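In: all I have is the shape, not the residue letters:
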């Protein structure tokens, strides 16, 4: 991709993140193009379908979450790394309404454009969990599938308007359930 085309592509995705955060996955492609200062034809040249557009948007964030897990794995205490990454994932799910349903559908579908990024996030979470378990800081009776399931369930729940005001509290409860013998201070530091 030429440098100017790449710059346009990145700019469209940056604007789209804001629009989708406001309007959810049903945001208008025309509105995204208008707010990005490009024509609809330019948007469609980069992203020929609505699905391709949202997959690219979600993939960039999932890839960033995978990279964040790698960084935390090297720099933080195992329980802090796990909970910090968990919090990042929840913030992503809250900021992109409808994304959890997209990920859940892609998680087991190797034909989906999101599959590889979802698998990488799942694997990153499993690694962080195993590391915390190895230090005795996370429950031993759960695995990466359980963690991914809890994250997805929480992400879906806080996406509902009736539960959104309780998102921080629910995140705190789930984070506490993941840790082995958590102190309230540990969970609060990592989650808030």
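Out: Arrived safely, thanks for sending. On a predicted model such as this, the values are computed, not experimentally measured, just so you know.

In: CA only for contacts and neighbour counts going forward, please
Out: Fine.

In: packing partners for the helix or strand containing residue 30?
Out: Per DSSP states H and E, residue 30 falls inside helix 29-36. Where contact means 3 or more Cα pairs under 8 Å, 6 or more residues apart in numbering; DSSP states H and E, helix 29-36 is packed against helix 3-23, helix 40-46.

In: can you tell which of those helices is closest to residue 99?
Out: helix 3-23 (9.8 Å; Cα to Cα).

In: buried set for the closest one?
Out: 8-9, 12-13, 15-17, 19-21 (16 or more other Cα atoms under 10 Å).

In: report the buried residues of the longest helix anywhere in the chain.
Out: When the chain is parsed with DSSP state H, its longest helix is helix 50-75. By neighbour count on 16+ other Cα under 10 Å, the buried set for helix 50-75 is 53-55, 57-59, 62-63, 65-66, 68-70, 72-73.

In: check stretch 30-38 too.
Out: Buried-residue list, stretch 30-38, by 16+ other Cα under 10 Å: 32-33, 36.

In: which of these lies closest to residue 133?
Out: residue 32 (43.1 Å).

In: contacting residues around the closest one?
Out: The contact partners of residue 32, by Cα atoms under 8 Å, 6 or more residues apart in numbering, come to 12, 15-16, 19.

In: would you convert the residues you listed into a markdown table that also reports distance to residue 139?
Out: Shown next, in a markdown table, are these (distance: Cα to Cα, whole Å):
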| residue | distance to residue 139 |
| --- | --- |
| 12 | 41 |
| 15 | 40 |
| 16 | 38 |
| 19 | 38 |
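
In: pasting the second one now:
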């Protein structure tokens, strides 16, 4: 039996994955801008594919919303080590915070539709742990570099970023949000304020 060529199938799979990634990226931007009620046809057009291609991947809007949410979490988690490859921990951390704000805006854009899909509390906690782990990687590098404190729990920082996003997450509030995020980063620096002894 002749050997089956290996290169071509891998290439096809890579192309298909690339198309899927493009669809999810466009869906995230569209949901963030226009909300969960945007048409599937509009998403397909923005992604440069036919609506039939979109429906072949995602038979319903709910499936697209869920897949977009999971994709954005994966992108945010993957961004931490990628940022550390080219930036010091402080810069990488601040950039990651901006990405988190974008993630939250996308999540808010999917609104009630997403909340109706993600009803499992265990899954929500898993998501929080994944994000805290990614943030922990940034904080740990900063400790090694001597720029970030070693007494900070990643989940506490995650709550801080989330709180800032809740009160100043809108596009018109970017100046306030950036100021608050900068203050948060300042509090994490080794030369930032330390908590008082009890």
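Out: Here it is on my side, so go on. Only a predicted model underlies this, so the values are computations on that prediction, with no experimental measurement involved.

In: please state their TM-score.
Out: Once superposed, chain against chain, the TM-score is 0.67 (TM-score structural alignment, normalised by the length of structure 1); 176 aligned residues with a Cα RMSD of 3.7 Å.

In: hang on, the earlier thing: what angle separates the helix holding residue 30 of structure 1 from helix 50-75?
Out: With axes from the mean of the first three to the mean of the last three Cα atoms, to 10 degrees as the basis, helix 29-36 of structure 1 and helix 50-75 are set at 60 degrees to each other.

In: next one: helix 29-36 of structure 1 to chain centre, how far?
Out: 23 Å (Cα atoms, centre = their mean, to the nearest Å).

In: which of the helices or strands spans the alignment partner in structure 2 of residue 133 of structure 1?
Out: Mapped onto structure 2 by TM-score structural alignment, residue 133 of structure 1 lines up with residue 143. Secondary structure assignment for residue 143 of structure 2, by DSSP H and E: helix 121-145.

In: hmm, who's touching that helix?
Out: Here helix 121-145 of structure 2 has contacts from 73, 76-78, 80-81, 84, 88-90, 92-93, 118, 148-150, 153-155, 158, using Cα under 8 Å, 6+ apart.

In: quick check: next helix or strand after that helix?
Out: Taking DSSP H and E, what comes next after helix 121-145 of structure 2 is helix 154-168.

In: what's the mean gap between that next one and the aligned bit of structure 1?
Out: Here the mean offset of helix 154-168 of structure 2 against structure 1 after fitting is 1.6 Å, by mean Cα distance after the TM-score superposition for structure 1.

In: next secondary structure after that helix?
Out: Taking DSSP H and E, what comes next after helix 154-168 of structure 2 is helix 174-188.

In: and residue 20 of structure 2, what does it touch?
Out: Applying Cα under 8 Å, 6+ apart to residue 20 of structure 2 gives the contacts residue 57.

In: for residue 181 of structure 1, grab the count of nearby residues.
Out: Residue neighbour count, defined by other Cα atoms under 10 Å, stands at 12 for residue 181 of structure 1.

In: need the counterpart of it in structure 2.
Out: So residue 181 of structure 1 corresponds to residue 191, using TM-score structural alignment.

In: confirm its match sits in a helix?
Out: No: read with DSSP: H, G, I helix; E, B strand; the rest coil, residue 191 of structure 2 is coil and lies in no helix.

In: nearest residue to it other than its sequence neighbours?
Out: residue 147 (7.9 Å; Cα to Cα, 6 or more residues apart in numbering).

In: what about the one you found, neighbour count?
Out: The burial count for residue 147 of structure 2: 18, using other Cα under 10 Å.

In: OK, contacts around it?
Out: 89-90, 189-191 are the contacts of residue 147 of structure 2 under Cα under 8 Å, 6+ apart.

In: now those residues as JSON lines including distance to residue 122 of structure 2?
Out: Below are those laid out as JSON lines (distance: Cα to Cα, whole Å):
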{"residue": "89", "distance to residue 122 of structure 2": "31"}
{"residue": "90", "distance to residue 122 of structure 2": "31"}
{"residue": "189", "distance to residue 122 of structure 2": "33"}
{"residue": "190", "distance to residue 122 of structure 2": "35"}
{"residue": "191", "distance to residue 122 of structure 2": "37"}
